[in-house]
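>>> sharing a sequence plus its predicted fold:
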Amino acid sequence: MNELLLQTIDNLPPLPETVTKLQQYIDSTGENVEVQRVVDIISKDPLLTGDLLRLANSPYYGFSREISTLNQVVSLLGISSVKNVAIANSLRSGFKIDVSPYGLDTQNFLGNSAKEADFISEWFRETDKKLSQLLAPCAMLLRLGMILFANTLIQSGKDKEFLAMLKESNFADISSVESEFCGLDHLSFLGFLFDYWKFDEVLIQTTAYITMPHAAADEVKKNAYALAIINKVFEPYQGGSPYNMHEAVALIKEAKIEGISFDMDRFLEILPAEARNNLNKQVENE
């Protein structure tokens, strides 16, 4: 295994105690899981409780009324969704974030990551709310691999070398440089991470096929296509470029051939202005 990848995996932190207890309870009881027991476990962690209430009232979910209790959160989102969101939230807030090895400003990076999650919510809120809610943890963690790779590159003293190679390629192909240094790109790594932290199988399979959605199983194919399209719009450096926007539209058309329908009108309506303008631009030959 690639040395930097192995180092990244070795440094992965355990989940917080409350989240681990929640996982163990839900996974061990199966269909016999009790809502009140889930609420009791979460309520022992005030920070997690506050985060879940905040997320439930965020645009991710688009509920028409305020959610004020944990019982409401669990009842409205469902037990599996609460578990997945609890894992995602604990991970998102549990890492030191410094993406300087990518030549990125950390605050801009975080802002762009938030836009990815908001876009998914806006795109599917009216036509497929279930999909929007299912993909929320994936959207929250879509760039987690970059954060972890960046930390490992800094710790190993290879951050400057990594950045120099990105600059040589004019930041045109981050995934190839990631693969050269770490053995795979950050999106491909995400499926491993979701498996490592024991997200639901549907999310593990969804994230495992972001880079090749056509190959995903039928039950997760729409999920994988949605994330692949979002990546083209918001990918660091190349997101929303003429090339990426043509790729995004091509993915939507490819999905239609596969029997998967996306709301193209809504997609175009909520695109960032620059990305929308780039749809009509000529793609330069490489």
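Here it is on my side, so go on.

>>> from now on I want contacts and neighbour counts done on CA atoms only, so please keep to that.
Noted.

>>> start to end distance for stretch 168-185?
Terminal residues of stretch 168-185 lie 18 Å apart, using Cα to Cα, to the nearest Å.

>>> okay, buried residues for it please.
171, 174-175, 177-178, 181-185 (16 or more other Cα atoms under 10 Å).

>>> export these as TSV, with columns for secondary structure and distance to residue 228.
As requested, those are exported to TSV (DSSP: H, G, I helix; E, B strand; the rest coil; distance: Cα to Cα, whole Å):
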residue	secondary structure	distance to residue 228
171	coil	19
174	helix	15
175	helix	14
177	helix	19
178	helix	18
181	helix	23
182	helix	21
183	coil	20
184	coil	17
185	coil	14
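
>>> okay, pairing it with this:
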Amino acid sequence: MHNLLVRTIENLPPLPETVVKLQSYVDSAGSEVRMQEVVNIISRDPLLTGELLRLANSPFYGFSREIVTIQQVVSLLGINNIKNAVIANSINSKLKVDMSPYGLNTQEFLASCSLESSFITNWLIEDDKQLAQILVPCSMLMRLGMILLAGALIEVKKDQEFLEALKESHFRNVALIENEFCGVDHISFLGFLFDHWKFDEVLIQSISYIPNPHAATENVQRNVYALAIANRVFEPYTGGTPYNMSMAKALFAEAKDKGIVYSYESFVASLPVKARENLNIPVTDFGEAGF
């Protein structure tokens, strides 16, 4: 692996002790995992308990009534969903973000990340609540790879050189330039990070195949196409442009050919205004459509 990435991973803050205990118990117990033990582990940590209740009552999960106990959370979401959500929330809370190497305003970038998470939930929650709940950790961390690569570039003082390379390409070849400087693009790096933190294999594959959803195995294709479509809507620099929206529609059609159907009406209704306006603009030239 590229030395820069090795250093980045080595410098990652450790997961909290309770999160590690929960992860270790669920993974080691396998089919013998007991819900009450999961509840007990979480309940010993008041901070984690509060965060998990807040998350369960957020729009991410779309429950019609207030969730007031950890027992309810675990019962409603299932043990694996809880484990994944706890890991994702812990990682999210520790992020230090500076997107200057990408030429992006950090606050606007974080606002876009928040919109992306909400969009995935709003689009899928009525049509396929189970899928929406499974994808919560992915939606929370979709741009984590960019955040960590930006930090690594700043640390080794390659941030300005990286930004100049992006400018020279008119911000069109982001993955190529990430590979040149870091040895990996941010989506592929995110897949590696999911593996590093021992997320479920389903989520690791769901992230890893976003650039090539047609290549994903059948058991994760529904997850992957949903994330690939959302990526076209919120992709940094080109998200929501006429070109990207035409690609999102093409992914809808490709998924349908494989027997994977989502609510297009809910998708359109959940789009940011500009992306919705660009949805039906004819695309004849990449330059005109994207920039």
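Nice, thanks for sending it over. Everything quoted here is computed from the prediction, not taken from an experiment.

>>> picking that back up, quick one: which of the buried residues of stretch 168-185 of the first structure is nearest residue 79 of the first structure?
Using Cα to Cα, residue 185 comes nearest to residue 79 of the first structure of those, at 31.5 Å.

>>> most centrally placed residue in the first structure?
When the first structure is reduced to its mean C-alpha position, the closest residue under Cα atoms, centre = their mean turns out to be residue 142, at 2.5 Å.

>>> how near is that one to residue 260 of the first structure?
Counting by Cα to Cα, the gap from residue 142 of the first structure to residue 260 of the first structure is 22 Å.

>>> okay, the buried residues of stretch 168-185 of the first structure in a markdown table with distance to residue 213 of the first structure next?
Shown next, in a markdown table, are those (distance: Cα to Cα, whole Å):
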| residue | distance to residue 213 of the first structure |
| --- | --- |
| 171 | 24 |
| 174 | 19 |
| 175 | 17 |
| 177 | 22 |
| 178 | 20 |
| 181 | 25 |
| 182 | 23 |
| 183 | 21 |
| 184 | 17 |
| 185 | 16 |
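
>>> just flag the most distant two among those residues.
Across these, no pair lies farther apart than 171 and 183, at 18.1 Å, counting by Cα to Cα.

>>> so the residue nearest to residue 189 of the first structure when sequence neighbours are not counted, which state does it fall into?
Leaving aside its sequence neighbours, residue 189 of the first structure sits nearest to residue 145 (Cα to Cα, 6 or more residues apart in numbering; 6.2 Å). Three-state assignment for residue 145 of the first structure (DSSP: H, G, I helix; E, B strand; the rest coil): helix.

>>> so residue 145 of the first structure is in contact with residue 187, correct?
Yes - counting by Cα atoms under 8 Å, residue 145 of the first structure touches residue 187, with 6.7 Å between them.

>>> sorry, back to before: just the closest of the buried residues of stretch 168-185 of the first structure to residue 81 of the first structure, please.
Out of those, the member with the shortest distance to residue 81 of the first structure (by Cα to Cα) is residue 185, at 26.8 Å.

>>> so the closest one sits against residue 191, correct?
No - using Cα under 8 Å, residue 185 of the first structure is not in contact with residue 191; the gap is 11.1 Å.
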